[in-house]
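J.: missing the sequence, but the structure's below:
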């Protein structure tokens, strides 16, 4: 046992995402390893109880997307080959991911029933199954069913005139087996019942029916209890809830369509009915009913999941949001504001210095105020902005609409293909166009993922530029829960190059040479490789060389090869990778100078930071891009330098160093492909980076 293995022997260890061979770890299995780390948060008794339940829901949501996108993508490539058998390599990946998914899901439901729900009950929060409800509660549930549920239900008995109904992606449904004859004397044996989406999935019982605390029940439990009432004159032999997960990637032929927005809106109508990739049923579902559903949806039995509880655990978020017990949630937190010297409006402040924002520890409100001020200021003549995700409600988007209504030149580059945000983005694009804003949809074949906003203001007969450059989305919700950096600046070179990028995206002309901003798909990957090689050259000269990078995922093989080469040359490399990581660290002769860690905490780590020591220059870049092939070659991405020395130091001391010190929420990836949880050793003090930053920048107890 080597020193590194021994050091972690007493700490939790997660399964390896791949055998300890080869220089790359498998993407899908590494992504599932990330979900193991999220699941570990739900297992942690030091975390407030309802937050542990929230982590369980997050794992379910992540697995939904894993099947909708990653597994669907693997299967889609095979389906394009017609009836050919699944290739051995693909079969091996599907087999290993299936085993791991079954294991994760089994642990989820065990944790739900053995720990979290019993402990919630001790706190006076009861999730009642039918057998748990007393007579008064059963009477109330029956009345609720008759008044609120039954009128909306439409059971479908299957026969040649009643074919199997269309089942929407991730919807709640029931399969029912019947005996006896129907009203026409026929022996139709199977019925399908779809639960209307307008009904809440978690129902709170009146407080007077719960002597101790509050009581809830699930819609599935309500329907289960009264499902026999729907089939007068028939006997229900067996039944089960079920849910189908479908391929949810949208596809349009961008070279053929004349209007991407219209084509995408039509495609959205069919998203709910992509080919099926997973079937979830209740654990007590009879095998022959499960097989009937598998055959109906053409799903392999390996992707059948029989679960002990609700088939959609994500819906338990409704319970979490319905309980107001502070002790069961994370302590309340109020984001701070950056210190600003002197009085005056945002533009006068930016003429004096740049402003760095670190979310969610610092509020996103200054960015909203920046766009709002631009919309209202008579001296502002133009606003340009990229939009990737912004949500259904957004003060920022309303400000852009107001600016257009006031006659300002408003140009918005809306990414219509932002996965699962397509409909919201289409709606905003239509609203903007109706007010006279110029809306374009980026570049055909590429997603516009860069986070840029530019304001042009007339000052003293000249136009002056102001910009916001960020690592995260202009989204009012995620800015409160995701860690990101944003830079408000009037720096002439940075704002001029931001303007060049907007001209490039709207005119589709080749961008002029950029000296500060790294733009994908043209230069970002080349600049990252160049900076890595530069550190390697410095190391070969016997000088200190250092790279620290923070991102969501590290999968691009060209970057990984460059990091391996730099490690062999003696560069000390620390990588903070929240999710999937294909790089294998700590391998003698290959990556012995590389350490990889993942931080999983209260907030979702989302900022991308690239640090290169470069002698004593200490180059710091903030970016919208992970080190993935899609980000470097198939998206419009921007990495921007932090030029102000004080702000550069701030990024290092807030965005990197605390995460390298963390021994509470940190997991280290070993050469064997396993993640090991870091814990304080000996007399070492516990240090949580997120808690430290919240105390440093925020206002606790807000």
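T.: Great, that's in hand. What you are looking at is a predicted structure, and each value in this text was computed from that prediction instead of being measured.

J.: rest of the way, CA atoms for contacts and neighbours
T.: Noted.

J.: The residue nearest to residue 192 when sequence neighbours are not counted: what secondary structure?
T.: Closest residue to residue 192 apart from its sequence neighbours, by CA to CA, 6 or more residues apart in numbering: residue 175 at 4.8 Å. At residue 175 the chain is in strand, as set by DSSP: H, G, I helix; E, B strand; the rest coil.

J.: Residue 542 now?
T.: coil.

J.: Need the residue in the chain that's farthest from the chain's center.
T.: residue 185 (51.9 Å; CA atoms, centre = their mean).

J.: And that residue, which helix or strand is it part of?
T.: For residue 185, there is no host helix or strand (DSSP states H and E).

J.: cool, and residue 673?
T.: Residue 673 belongs to no helix or strand, assigned by DSSP H and E.

J.: Next, count neighbours for it.
T.: 27 (other CA atoms under 10 Å).

J.: now do residue 24
T.: Residue 24, neighbours per other CA under 10 Å, totals 18.

J.: mind listing the helices for the stretch 101-250 of the chain?
T.: Using DSSP state H, counting those that start in this stretch, the helices of the stretch 101-250 of the chain run over 117-122, 135-144, 219-226.

J.: wait, which of the ones you listed is closest to residue 492?
T.: Residue 492 sits nearest to helix 117-122 of all those, at 56.2 Å, using CA to CA.

J.: How far off centre is the closest one?
T.: The chain centre lies 29 Å from the centre of helix 117-122; the measure is CA atoms, centre = their mean, to the nearest Å.

J.: Name the surrounding residues that touch it.
T.: Applying CA atoms under 8 Å, 6 or more residues apart in numbering, the contact partners of helix 117-122 are 49, 126-127.

J.: Please enumerate the helices of the stretch 251-400 of the chain.
T.: Using DSSP H, counting those that start in this stretch, helices in the stretch 251-400 of the chain cover 260-271, 287-297, 317-320, 346-352, 365-376, 395-405.

J.: here comes the other one, which I'd like you to weigh against the first:
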């Protein structure tokens, strides 16, 4: 720890200096939840935020809570940088999460569903069905649902079934005897994932309105039909969430084969949460808690479906959604048909989703079909097997190009998809490597080698986000298309490092983790400290998804003490406490939660008037800086630098519609537009002004 931070150690304890990482990401999920009550969002977008919150919380329990529970089970009482023990973290998570999930269902039942009814979109309860609708639902159950259900009685010959992570299930209480004369008290009915969770009633039964009934209601109404001769006296939804983190031995001979073997364990990992409906009797949920080896703190009672993430349908109400947004093409690409000629002319900056992702695909497509192109190299972190990028790479390989794909098999929750991508490309003749065991390959790079007038020329794309066209429509990211010789040479050397496993290459412009990035960031902050101490202007702006790395946090504290003005735009996790006297009073932290998921990673250092601007695939987290292969690239073109500074940084610092600010006590506060202040929605401004 540096001297400056040591000087304030007596004034601020650890928990006063740092915010717990798990609690910080939980706070982000709460900011997402608040979007569901924001009248500035159209109604169906508010429903969508409820669903996003559900998915976020699922992953939070699967990974973050599971990790803390694992520490506790191993007897690990070591404190995190904020001074909290695993037990203290779990206690706080439980209290916060219970309140948040209760609020989520209150928003659903008291605000969203009534507002949808006013638009003739109704989720009907069993008692609301008309006689004709009840007949249709019964027939639907008999023909579409019952044939794929497998009721499982609970008795000595039928032990409690092994239920898949996050699957919808019903526990049924029974009276009477079965066909063998046995008294069966309980049964479990798993709902196959192939069944839709929301069923639309035919228009001729709804007077043209959009009426739906939940699968859970259909099963509940007719569950007795699954147990002939017996009576179902109760039927209760439940869902168990399990530890979904993969524990992969680094000492393996075949990474893909080892990963395949681990994927099944994710479906049946240790239980970390049990969700039941509010009407579930005490003796039933206590029985389930015992079966899943959970305590009462891990029980979540909900007033509605146990999984809102699947509360979706193709609603025919466009006025209840955002107006569609069509990303544009940069002017230089409109004027030049050939992308290689356009890149030769100038560096091209792409800001997604405001600008199209198509130029990235076009670069690969033209390279695949251009007889002058010899080789294509690309990193892939999240790309589905059906994605156009994968298909174009396969086409390039079949066309005789030397195609090399560095595929990160361990991209969380995309492991199975990435194995399939690897198989497709290998079958097409591409060279596929899986990066480096122990270090996830998270860098976003494309390198195209083309023969021009007996010389080999390189074309490069570097990005802050994944090569996933779907993500590029909903995530904000930067991409740079360039022929800068030094950058192209650096990318070439990084690919050599990834495929050849040689010594760390010396790069001219790129900063890369786990080697030079962290050290250089500290140097850049030191330069701002020196400028501030010399009486020169000193300013740092960092826009990332998360800030957790303690050395960088301490260095920012030191910079604040020296008088450096620091603005941090952090989407989710922030372990730094801003605004504390004699520690961080010159640091301001804000978070933007809006229509698109903020994902750009930009670092700005004023550098005494010679601004440094870098874009990167790396957040300021330990894992990115020390345990991943990351690429951080400078933007040198003055026009592009100005554009990033004004549109990608200052624009977000002025937002007063979607912004939240972090207080020194760790609480987040929504930015309220002043009475005489103009409305400033950073994302909307980019939609309106990027042309």
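T.: Sure thing, it's come through. Keep in mind that this is a model prediction, so the values were computed, not measured.

J.: Pick the most deeply packed of the helices of the stretch 101-250 of the first structure.
T.: Compared across the helices of the stretch 101-250 of the first structure, helix 219-226 shows the largest average neighbour count, a mean of 19 (mean count of other CA atoms under 10 Å).

J.: Show residues contacting it.
T.: 129-130, 141-142, 145, 199-203, 241, 310.

J.: could you list every residue that touches residue 618 of the first structure?
T.: 611-612.

J.: now the residue nearest to residue 228 of the first structure when sequence neighbours are not counted: how far from residue 130 of the first structure?
T.: Leaving aside its sequence neighbours, residue 228 of the first structure sits nearest to residue 236 (CA to CA, 6+ apart; 6.0 Å). Look at residue 236 of the first structure and residue 130 of the first structure: by CA to CA, to the nearest Å, they are 17 Å apart.

J.: Would you mind telling me which of these two has the busier surroundings?
T.: More crowded of residue 236 of the first structure and residue 130, by other CA under 10 Å: residue 236, with 20 against 15.

J.: ok, that one touching residue 180?
T.: No - in this structure residue 236 of the first structure lies outside contact range of residue 180 using CA atoms under 8 Å: 9.4 Å.

J.: just to revisit the earlier point, pick the most deeply packed of the helices of the stretch 251-400 of the first structure.
T.: Across those, averaging neighbours per residue (mean count of other CA under 10 Å) puts helix 395-405 on top, at a mean of 21.

J.: Over in the second structure, find the residue span it aligns onto.
T.: Aligning helix 395-405 of the first structure against the second structure (TM-score structural alignment) gives residues 388-398.

J.: Mean distance between the matching stretch and the first structure after superposition?
T.: For stretch 388-398 of the second structure, the mean distance to aligned residues of the first structure following superposition is 0.7 Å (mean CA distance after the TM-score superposition for the first structure).

J.: contact partners of that stretch?
T.: Defining contact as CA under 8 Å, 6+ apart, one finds that stretch 388-398 of the second structure is touched by 361, 364-365, 367-369, 383-385, 402-403, 421, 424-425, 428-430, 467.

J.: got the angle for the lengthiest strand in the first structure vs helix 287-297?
T.: Using DSSP state E, we find that the single longest strand of the first structure is strand 235-246. For strand 235-246 of the first structure against helix 287-297, the angle by axes from the mean of the first three to the mean of the last three CA atoms, to 10 degrees is 40 degrees.

J.: dump the residue contacts of the alignment partner in the second structure of residue 159 of the first structure.
T.: Counting by TM-score structural alignment, residue 159 of the first structure lines up with residue 155 in the second structure. By CA under 8 Å, 6+ apart, the residues touching residue 155 of the second structure are residue 184.

J.: And for residue 421 of the second structure?
T.: Residue 421 of the second structure neighbours (CA under 8 Å, 6+ apart): 383-385, 390.

J.: what's the answer for residue 490 of the first structure, then?
T.: Residue 490 of the first structure makes contacts with 350-351, 353-354, 464-467, as judged by CA under 8 Å, 6+ apart.

J.: ok, the residues you listed vs residue 93 of the first structure, which is closest?
T.: residue 467 (44.7 Å).

J.: Please settle this for me: is that closest one part of a strand?
T.: Yes - assessed by three-state DSSP, residue 467 of the first structure belongs to a strand.

J.: what's the burial count for the residue nearest to it when sequence neighbours are not counted?
T.: Leaving aside its sequence neighbours, residue 467 of the first structure sits nearest to residue 454 (CA to CA, 6+ apart; 4.4 Å). Around residue 454 of the first structure there are 26 other residues, counting by other CA under 10 Å.

J.: Residue in the second structure paired with residue 454 of the first structure?
T.: Under TM-score structural alignment, residue 454 of the first structure pairs with residue 447 in the second structure.

J.: Tell me the secondary structure at that match.
T.: Secondary structure, three-state DSSP: residue 447 of the second structure is strand.

J.: ok, now how distant is it from residue 405 of the second structure?
T.: 11 Å.

J.: same deal with residue 339 of the second structure?
T.: Distance of residue 339 of the second structure to residue 405 of the second structure, given as CA to CA: 21 Å.

J.: cool, and residue 266 of the second structure?
T.: Taking CA to CA, one finds residue 266 of the second structure at 26 Å from residue 405 of the second structure.

J.: go on, residue 308 of the second structure?
T.: 37 Å.

J.: okay, these two: which has more neighbours?
T.: A direct count of neighbours by other CA under 10 Å for residue 308 of the second structure and residue 405 places residue 405 higher, at 25 against 20.

J.: which position in the first structure aligns with residue 261 of the second structure?
T.: In the first structure, residue 261 of the second structure lands on residue 266 (TM-score structural alignment).

J.: for residue 580 of the second structure, same thing?
T.: Per TM-score structural alignment, residue 580 of the second structure is aligned with residue 587.

J.: wouldn't that match be in contact with residue 671 here?
T.: Yes - between residue 587 of the first structure and residue 671 there is a contact under CA under 8 Å: 5.6 Å.
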